[in-house]
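Q: just the structure for this:
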Amino acid sequence: MEQEVSDFVLFLGRFHPLILHLPIGFLVMATILEGVSRLKRFDEYNKAVELVLLLGSLSAVAAALLGYMLAQAGGYGEQLLIIHQWSGVGVAVASAGAYLLKRYNRNRSSALMDRAYLSLLTIMVIALGIAGHYGGSLTHGSDYLTQYMPNGLRTVAGLPPKEEKGFKKITNLEEAAVYNDIIDPIFETRCTSCHNQNKKKGELQMHTRQLLMKGGEGGPIIVEGEADKSEMIKRINLPEAHDDHMPPEGKRPLTSEYKKLLEWWVNSGAPFEKRVSELKRSKEIQSALNTLVDPQANMSPAEKLLASDIDPVESKVQTELQKHGVDLRPVSDRGHWLQADIKKEHSVDSLLVMLKKVSPQLTWLDLGETTTTDKALQPIREFPNLTRLHLQNTRITDKGLSELAGLANLEYLNLYGTAVTDAGIQQLEKLDNLTKLFVWRTQVTQEGAQDLQETLPNLKVYLGAEKKSVALENDSK
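A: Below you'll find the model as predicted:
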């Protein structure tokens, strides 16, 4: 009968990851100091080696003991665990022995003891490398260090060519194998680092079909045909802060599309041999599947634009614009797309002409609260990458809106507090990507907004509190 492990032992074992870096740091530093102190100009460092070795050996012993306690919880591959465990013990013994020899041979009076000391120091470093490597393999998977190693280095190291994990390009979605091409790659990229033959967290292994369906210490994690009763689906849908949420904190989370696809697979009976064409799909699932063929499939034109590359603006151009009252900022931390705000006290007429210098990079423009007129707005047609435009509380009229007809990427337009009318907004009917239009406190009526939405069914027009905002449902969506 298997003996139950004390909770206190397991509690102490959880401190193993907390202190294991101490012996690594101390013992590596002791080795470096020893080597340096053998040079005459640095021989004074020899006095520090003994203390650093003592601290390293004590922390190595503590790490080994706590590691042994942690191992009692189970969930680790036996072979890797044994190698990691005994190499850790080797580090503790070798470092303690090296400390004792160093202490009793302080002045290197015995050549034999000095050779023995250096031999133990060498063994200690080798054992430290082995323990660290196999410890990383237990925690992150056996290929953690080599997963991204270039094939050239793999050849030198005597390793086979890199096997690509995760999603392979799907060219024919209908003929794709549901499990092999879609579900298993999700497991490979998000789950199997903790649930494999070497690390069996919760006694669950997901690297083979049989072990996946077997489940873990709590039993099967998949109830075929019933996602809402499947433990796997329950856990991936828990709040991220929940202790039982999977993947755990610190691991790459599942995207909303991946969660939907896993639920779809389980609800379809968790098949292993069927193709996509053989399973029923809702519009939501089809949308998620489309991202496997084209990652940008569900992106709006604006999102695709911002995901693309653009050359940066020359710093002198940016400095010149800022001197004239244009606040230029990056839209995000990635890429060189810009947003521009023009200060209210500056003349828009001349500044829009100057902004042509950054028109390729400019995607957000805020002219709100400025003196913008229909005439001043004429250069706007030369800003093809605009996705957001603020014109609230400006002097523009229906005539000015005609200048926006060529902004094919525009998704957001704010006309709050302007003199535009129903006739004016009808000039926006060619902006197929427009999704938000703010016309609160204008002369636009509910009827005018509805007429525009019949042409642009993805558009929502915001008329404000005194009028009813309208949004037509797009049945073809």
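Q: rest of the way, CA atoms for contacts and neighbours
A: Fine.
Q: please report the distance of the residue nearest to residue 398 when sequence neighbours are not counted from residue 446.
A: For residue 398, ignoring the flanking residues on the chain, the nearest one in space by C-alpha to C-alpha, 6 or more residues apart in numbering is residue 424 at 4.2 Å. Separation of residue 424 from residue 446 (C-alpha to C-alpha, to the nearest Å) stands at 14 Å.
Q: what of residue 300?
A: Here the distance between residue 300 and residue 446 works out to 26 Å (C-alpha to C-alpha).
Q: likewise for residue 320?
A: When C-alpha to C-alpha is applied, the distance between residue 320 and residue 446 equals 44 Å.
Q: then residue 143?
A: Here residue 143 is placed at a distance of 62 Å from residue 446 (C-alpha to C-alpha).
Q: so residue 320 and residue 446 - more neighbours on which side?
A: In this view residue 320 and residue 446 are compared by other C-alpha atoms under 10 Å, and residue 446 has more residues nearby, 16 against 12.
Q: that one touches residue 468, doesn't it?
A: Yes: counting by C-alpha atoms under 8 Å, residue 468 is a contact partner of residue 446 at 6.9 Å.
Q: any idea which residue is closest to the centre of the chain?
A: For the chain, the residue sitting closest to the mean C-alpha position, by C-alpha atoms, centre = their mean, is residue 252 at 6.1 Å.
Q: re the thing from before, tally of neighbours for the residue nearest to residue 398?
A: By the measure other C-alpha under 10 Å, the count of residues near residue 424 is 18.
Q: distance of it from residue 460?
A: 17 Å.
Q: with residue 121 instead?
A: 72 Å.
Q: more neighbours, those two?
A: More crowded of residue 121 and residue 460, by other C-alpha under 10 Å: residue 121, with 25 against 21.
Q: next up, for comparison:
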Amino acid sequence: MQETPDFVLFLGRFHPLVVHLPIGILIFAFFLELLSKFQKQSNFDAVIKIALLLGTISAFFASVLGYMLSQSGDYEEGMLNSHFWLGVATTAVTFLAWVLKTDFFPLPASFKVVRSNIAILTLIVVLISITGHYGGNLTHGSDYLTKYAPFNDDKKVELPALASLDEVVVYPYLVEPVLEAKCYSCHNESKQKGNLAMYTPELLMVGGKHGPILIAGDAEASEMYKRVTLPESDDEFMPPEGKTPLTEEEIAILKFWIDSVNVDFNKTFAQLKVPEEIQQIAANRLDLTYSGKLASDAMPKVNILDVKTIDALISEGFQVRELVLGSSLLDITLPDKTVNMKDGSVLDKKIALLVGIKDNVIRLDMGGNGVTDEHLKSIGKLSNLQQLKLPDNPISDKGISYLKELSELRSVNLYKTGISKASLSQFSEMTNLRKVYAWQTSIKSDDVVSYNSNEIGPEIILGL
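A: Presented below is the predicted three-dimensional model:
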């Protein structure tokens, strides 16, 4: 089978952009036609004629581009054909409406009712709605519109409540929710990017056009795991740009499932040797007991924050998420480029807010916001901080010394910063630190090999 040229697929990707033009134009023409009939005016006729002509032309190009996009092979054929031919029908009926409106072909007086265009424009709006519904199903899945509808009888079956961690079945309770949130939008029953469907265990094991994506017992060799752990700047990184990447917890779940559960879909915790980290993640996600305590009890006890404090953080541009409901233990993110890197005083104010709730911050992401060594002095006061992300910031080895006070720190992301191998020895002094993400820094693989042979410390990850 001949492969579709890249240029055709490039043009096809303009379909989602172009397809909205005829939709807007034709609905505009429909309402103008209604207005002209109710007000018994013909002043709008010239505009309606132009709108129908532009709607025909733009619908034609949208159909052509849609056909080009369909050649990628990423969509379910039956629904794709329905969407395509409904689009063609919409284009044809729109052209007919323009012919009737402009008297392009002379018509007998008996066609006067049809020439009024009300009926045919109503048909066009109906066709647009049905075609758009099929297009939405292709993009988001066949249940996208009805999934949460009160009359929907096909809602996802709720998993049984669990009494303990021993009862946790790894795939449905931990792995599948990650895939559903981060992968299903591109790999569902209607849309299969790379010929990969992931919405059933059987299809997940089949893999995509390049073969299986899971190798039982070997996460590092599994294509799925490789893709989600690449640097976000890599073209092969998944999910693609514009989608929310997997969190470190979600990646840990995926790695555990592949390496330790051997991609089994039915095994429970009781049948496995489960690392403490995974037990903690499961307890937090499923609200179960951990080591004889509630999941919330396994985390530090802190003062409960009032709404005013949270609102102050949000007003400064922070995204705030509570890790355990009612705990006031926070996962805080400052989106990239929220702060102009040339204006350090603005960032000083934001970090001062964090210091004011230093015991409550468990996870912090301030990537791409001009965080300097001086700012790390303050960040080093966040006493319960466990996860710190500082990628793409002007940080040096000097700043790392200020983080040594973070006794609970488990992982730190220093991608694309100014640190060097001089920081390696400082990482060893952080007793609970397990992982350091240091790709695109001056630290080289030889430095890591030498470090591992001489010191006991966290895993240094330089990417692939």
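Q: does the residue nearest to the centre of structure 1 touch residue 188 like I think?
A: No: with the criterion set as C-alpha under 8 Å, residue 252 of structure 1 and residue 188 do not qualify as a contacting pair; they are 11.5 Å apart.
Q: list the buried residues for the helix or strand residue 16 of structure 2 falls within?
A: Assigned by DSSP states H and E, residue 16 of structure 2 belongs to helix 15-18. Using 16 or more other C-alpha atoms under 10 Å as the burial criterion, the residues of helix 15-18 of structure 2 that qualify are 15, 18.
Q: next helix or strand past that helix?
A: Proceeding N to C from helix 15-18 of structure 2, the next assigned helix or strand is helix 20-38, under DSSP H and E.
Q: and that following helix against structure 1, how far off on average?
A: On superposition with structure 1, the average gap between helix 20-38 of structure 2 and its aligned counterparts reaches 0.6 Å (mean C-alpha distance after the TM-score superposition for structure 1).
Q: now that helix, how far from the centre of its chain.
A: Remark: helix 20-38 of structure 2 is offset 35 Å from the chain centroid, using C-alpha atoms, centre = their mean, to the nearest Å.
Q: go on, stretch 117-131 of structure 2?
A: Its chain's average C-alpha position is 34 Å from that of stretch 117-131 of structure 2, according to C-alpha atoms, centre = their mean.
Q: same check, this time on stretch 187-197 of structure 2
A: Chain-centre distance of stretch 187-197 of structure 2: 16 Å, with C-alpha atoms, centre = their mean.
Q: in structure 1, what residues pair with it?
A: Alignment note (TM-score structural alignment): stretch 187-197 of structure 2 is matched to residues 195-205 of structure 1.
Q: touching the matching stretch from outside, list them.
A: The contact list for stretch 195-205 of structure 1 (C-alpha atoms under 8 Å, 6 or more residues apart in numbering) reads 74-80, 137-139, 141-142, 192-194, 206-207, 211-212, 215-218.
Q: repeat for stretch 32-49 of structure 1
A: 30-31.
Q: could you tell me the end-to-end distance of it?
A: By C-alpha to C-alpha, the extent of stretch 32-49 of structure 1 from end to end equals 9 Å.
Q: can you pull out the helices in the stretch 1-150 of structure 2?
A: Counting by DSSP state H, counting those that start in this stretch, the stretch 1-150 of structure 2 forms helices over residues 6-12, 15-18, 20-38, 45-70, 77-102, 112-115, 118-140, given from the N-terminal end onward.
Q: give me the mean deviation of the first one from structure 1.
A: Helix 6-12 of structure 2: mean distance to aligned residues in structure 1 after superposition is 2.0 Å, counting by mean C-alpha distance after the TM-score superposition for structure 1.
Q: how about that helix: buried residues?
A: 9, 12.
Q: and if you look at the fourth one?
A: Going by neighbour count (16+ other C-alpha under 10 Å), the buried part of helix 45-70 of structure 2 is 45, 48-49, 51-70.
Q: what does the third one give?
A: Of all the residues in helix 20-38 of structure 2, those buried under the rule 16+ other C-alpha under 10 Å are 21-23, 25-30, 32-33, 36.
Q: nearest to residue 174 of structure 2 among the residues you listed?
A: Sorting the buried residues of helix 20-38 of structure 2 by distance to residue 174 of structure 2 puts residue 23 at the head of the list, at 40.8 Å, by C-alpha to C-alpha.
Q: now the closest residue to that closest one other than its chain neighbours: how far from residue 384 of structure 2?
A: Using C-alpha to C-alpha, 6+ apart and skipping the chain neighbours, the partner closest in space to residue 23 of structure 2 is residue 128 (6.8 Å). Applying C-alpha to C-alpha, one obtains 54 Å for the distance of residue 128 of structure 2 from residue 384 of structure 2.
Q: and for residue 38 of structure 2?
A: In this structure, residue 38 of structure 2 lies at 68 Å from residue 384 of structure 2, with C-alpha to C-alpha as the measure.
Q: need the three-state assignment for the aligned residue in structure 1 for residue 238 of structure 2.
A: Using TM-score structural alignment as the criterion, residue 238 of structure 2 maps onto residue 246 of structure 1. In terms of secondary structure, residue 246 of structure 1 is coil; the call rests on DSSP: H, G, I helix; E, B strand; the rest coil.
Q: for residue 246 of structure 1, what are its contacts?
A: Contacts of residue 246 of structure 1 (C-alpha under 8 Å, 6+ apart): 235-236, 238, 240, 253.
Q: for the residue in structure 1 sticking out farthest from the centre, give me its contacts.
A: Residue distances from the centre of structure 1 (C-alpha atoms, centre = their mean) peak at residue 109, which lies 57.3 Å from the mean C-alpha position. Contacts for residue 109 of structure 1 (C-alpha under 8 Å, 6+ apart) come out as none.
Q: doesn't residue 71 make contact with residue 9 of structure 2?
A: Yes: taking contacts as C-alpha under 8 Å, residue 9 of structure 2 lies within contact range of residue 71: 7.2 Å.
Q: nearest spatial neighbour of the alignment partner in structure 2 of residue 229 of structure 1, skipping sequence neighbours?
A: Structural alignment (TM-score structural alignment) places residue 229 of structure 1 against residue 221 in structure 2. In space, not counting the residues next to it along the chain, residue 221 of structure 2 is nearest to residue 215; the distance is 6.6 Å by C-alpha to C-alpha, 6+ apart.
Q: all good on my end, thank you.
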